[in-house]
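J.: all I have is the shape, not the residue letters:
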């Protein structure tokens, strides 16, 4: 007889939760706290270097070639993340460790990235920065793949809008905390990298202490992990699952528009001749403005989404507002107009993020492969980070920052409109959407 404490855990009745006939799974507050910790760690690990530390570090190393070096480093890192995220999701789905299939990878990925971040200030060549950043990106993607799957496993459907809003807020609030602490240790670049690593590690440790992740039991007939299975981790058929496919397109296009945020530091230094010493404070101020905007939109939008049981209108509005902010930055005649445009961008992106996460959770084809499938959706978030830096130099050479931000604004509009092809809550059974959930072979 198998002892009760090692029996596979039973799944909560999420269908009953969605219909209001059953209570939500226990520990939702604790779970959301854990999601705050891991997402804060992940965004601090990526956003602070992308928007500040890599810029200043590569300026010191490469001088006049810093822009090209930045595009190379972040492009390679983006491609690495593109490959690592689905693989991390697949491994998370198949992990049977007692520590928990999601918690295991949150811990190993997050701490591994934190340790590497602490060493990045010691790099002296562009290739060293590229290798280090690629490894950091891969480990963070493992962590975030497991984090998204944890939300898919345990967040009650009626709380997904709220959880999505929390994640959206953390996306900017986490980095602003990082910027604040980093700005307090100016003039010591290697120590700034160490600070980012320590903060990231702290968020990961908070998460593994809060989250309850019962041991996952892999069926005896589950095939061994093979190259073919690994390769299938990078694909969910849009023909068989068109709603999933459209959700992927929406996320890709709007995230590509938001990728312009990484070039704001160069707008200051190259378009308006701001000194390198003044840039960290200006980026910090931009981030504060962004957090204030997201604080207004993310919490309100997430709550309204749950209350109204609607997601598409918020995604549509978010993408259009983001595009409007990009247009303002593209045409900005001075630094203060950049601040206005950045604030509008943050309002739009916060509105998008506050419901996109919840919308994507509804599009997952199979609960048993939530880690892998959501990681495929995350490709739509990581691919623009790889593509935009490679395309940006060509756009900059043709029309400067106006061309770069203007083209990305067009992508934002396209992404916003694409959400019209995705069923909203309760629309899945309507004739025009029903085929999106039918296996067509």
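T.: Everything's here; your move. Fair warning: this is a prediction, and the values are worked out from it, not measured in the lab.
J.: hey, let's count contacts and neighbours off CA atoms from now on
T.: Fine.
J.: might one say that residue 173 is in contact with residue 284?
T.: No. Counting by CA atoms under 8 Å, residue 173 does not reach residue 284; the two are 11.5 Å apart.
J.: what helices or strands is the longest helix seen in the chain leaning on?
T.: Assignment by DSSP state H gives helix 370-418 as the longest helix of the chain. If you count contacts as 3 or more CA pairs under 8 Å, 6 or more residues apart in numbering; DSSP states H and E, helix 370-418 packs onto helix 66-94, helix 126-154, helix 242-258, helix 312-330, helix 335-362.
J.: right, so of those helices, which gets closest to residue 108?
T.: Residue 108 lies closest to helix 126-154 among the helices and strands packed on helix 370-418, at 7.5 Å (CA to CA).
J.: buried stuff in that closest one?
T.: 126, 129-130, 132-154 (16 or more other CA atoms under 10 Å).
J.: now do stretch 305-321
T.: By neighbour count with 16+ other CA under 10 Å, stretch 305-321 contains the buried residues 305-306, 310-321.
J.: for comparison:
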């Protein structure tokens, strides 16, 4: 499997014979997305909290902010690179399918290794590696939608894929809760499902290699220019695509608050670690039902009415109300109400978000790269929100310490 240095054109001709039947295609997309969300969201919502609490003790909240923040930051950079490599991959196994399989299997192996980490810096390094590897799977999977899903059916498919953002964590948390809290078996079970999902998706999918078109091999200057363009699409030239990315970023910021569910419950309401997994699972189950309903209904309606903007406005308003309720919640009952509102808002948005981004792609030939750049709007909030939410764990002991990133207390756990 190699990335050709020659100029590559869009898939066509023989590639058309490799298109997956619609049923297999939808199944492959759903399975691959579920595997990604099992691997990413389950650790963020539960497993990293338990692991870092065992390693760092009282400094776990600060440590979690850095682990989640650096991981998302690395994914931010890796996303467009993974998409570009996927666009240019020449392999008999296929340009998308190859990276779905490789990303899932290697990401799962790295995920399992976190269970053996004994210090925070090891968790940071391994989690960053997991993010990079699974980014290849996610970028290739998103590009398949642009490659093979007919335009008139993208809303419905986007709605079905939108359900996976809830199904994935539900599957992962259900597995994790079947083992003792904080045990390596929790990580290994999640890793097995992640790898299995990648294998199943690769088996179901029919794919083709990028086709090489005649043309000179790019020179060094051109190579540098291509690398720079990997991270940039001029919003002045493609304003609609730029707005779609901005909206995705803002709505995802609301959903990214879920990354602190575990710490929020532990510290705001004094939930015990033994009860934590069950409570997070209940909140996730509520979100699953509402995201599934909202995404399917919104996906169907957007195909029916041929408009997407009203659903974007609705989802943003509902998500904002959910965050406000969560911030002011005086009891656990209000937390469930907030989770429900966030589920409805998220479901309505993800149902049309993917279809909207695919419709506004600047170039079908560079679908992997362009979808990966849109994916930055998903990754960036996961980096920004933890860093903003991060608080110095010694702020109660040392006045003014909460604004000092270099105090000995904040960095003690690195030792």
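T.: Perfect, I can see it now. Bear in mind the structure is a predicted one, so any value in this text is a computation, not a measurement.
J.: which of the helices and strands packed on helix 370-418 of the first structure sits closest to residue 117 of the first structure?
T.: helix 126-154 (7.1 Å).
J.: in the second structure, what stretch matches the closest one?
T.: Matched against the second structure by TM-score structural alignment, helix 126-154 of the first structure falls on residues 120-148.
J.: how far apart are the matching stretch and its match in the first structure?
T.: Relative to the matching residues in the first structure, stretch 120-148 of the second structure has an average distance of 0.5 Å after the fit, by mean CA distance after the TM-score superposition for the first structure.
J.: re earlier: would TSV of the buried residues of stretch 305-321 of the first structure with distance to residue 259 of the first structure be doable?
T.: TSV is the format used below for these (distance: CA to CA, whole Å):
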residue	distance to residue 259 of the first structure
305	25
306	28
310	26
311	23
312	22
313	22
314	20
315	17
316	18
317	18
318	15
319	13
320	15
321	15
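J.: going by distance to residue 223 of the first structure, which of these wins?
T.: Proximity of those to residue 223 of the first structure (CA to CA) peaks at residue 311, which lies at 37.2 Å.
J.: surely that closest one and residue 359 touch.
T.: Yes. Between residue 311 of the first structure and residue 359 there is a contact under CA under 8 Å: 6.5 Å.
J.: ok, residue 320 of the second structure - contacts?
T.: For residue 320 of the second structure, the contacting residues are residue 254, by CA atoms under 8 Å, 6 or more residues apart in numbering.
J.: that one pairs with which position in the first structure?
T.: Aligned partner of residue 320 of the second structure by TM-score structural alignment: residue 323.
J.: wait, residue 2 of the second structure sits on residue 89?
T.: Yes. Using CA under 8 Å, residue 2 of the second structure is in contact with residue 89, at 5.7 Å.
J.: looking at these two, which is more packed in?
T.: Applying other CA atoms under 10 Å to residue 2 of the second structure and residue 89 shows that residue 89 carries more neighbours, namely 25 against 11.
J.: so what corresponds to that one in the first structure?
T.: Checking TM-score structural alignment: residue 89 of the second structure goes with residue 95.
J.: one more: residue 204 of the second structure?
T.: Checking TM-score structural alignment: residue 204 of the second structure goes with residue 210.
J.: ok, that match touching residue 30?
T.: Yes. Using CA under 8 Å, residue 210 of the first structure is in contact with residue 30, at 6.2 Å.
J.: how far away is residue 307 of the first structure from residue 300 of the first structure?
T.: 10 Å (CA to CA, to the nearest Å).
J.: what does residue 368 of the first structure give?
T.: The gap separating residue 368 of the first structure from residue 300 of the first structure is 32 Å, by CA to CA.
J.: higher neighbour count, these two?
T.: More neighbours surround residue 300 than the other of residue 368 of the first structure and residue 300, with 16 against 12 (other CA under 10 Å).
J.: the more buried one corresponds to which position in the second structure?
T.: Aligned by TM-score structural alignment, residue 300 of the first structure pairs with residue 297 of the second structure.
J.: my read is its match is in a helix, agree?
T.: Yes. Counting by DSSP: H, G, I helix; E, B strand; the rest coil, residue 297 of the second structure falls inside a helix.
J.: doesn't residue 355 make contact with residue 374 of the second structure?
T.: No. Judged on CA under 8 Å, residue 374 of the second structure makes no contact with residue 355 at a distance of 12.0 Å.
J.: report how many residues lie close to residue 14 of the second structure.
T.: Neighbours of residue 14 of the second structure (other CA under 10 Å): 11.
J.: from residue 206 of the second structure, how far out is it?
T.: 12 Å.
J.: please enumerate the helices of the stretch 101-250 of the second structure.
T.: In the stretch 101-250 of the second structure, the helices defined using DSSP state H, counting those that start in this stretch lie at 120-148, 154-176, 184-204, 220-229, 239-256.
J.: and the longest one, how far out from the chain middle?
T.: For helix 120-148 of the second structure, the gap between its own C-alpha mean and the chain's C-alpha mean amounts to 8 Å (CA atoms, centre = their mean, to the nearest Å).
J.: run the angle between that helix and helix 367-389 for me.
T.: 140 degrees (axes from the mean of the first three to the mean of the last three CA atoms, to 10 degrees).
J.: how much space separates the residue nearest the centre of the first structure from residue 313 of the first structure?
T.: The residue lying closest to the centre of the first structure (CA atoms, centre = their mean) is residue 381, at 6.0 Å. Using CA to CA, residue 381 of the first structure is found at 20 Å from residue 313 of the first structure.
J.: repeat for residue 395 of the first structure
T.: Remark: distance between residue 395 of the first structure and residue 313 of the first structure (CA to CA) = 31 Å.
J.: same check on residue 224 of the first structure?
T.: 43 Å.
J.: check residue 113 of the first structure too.
T.: 36 Å.
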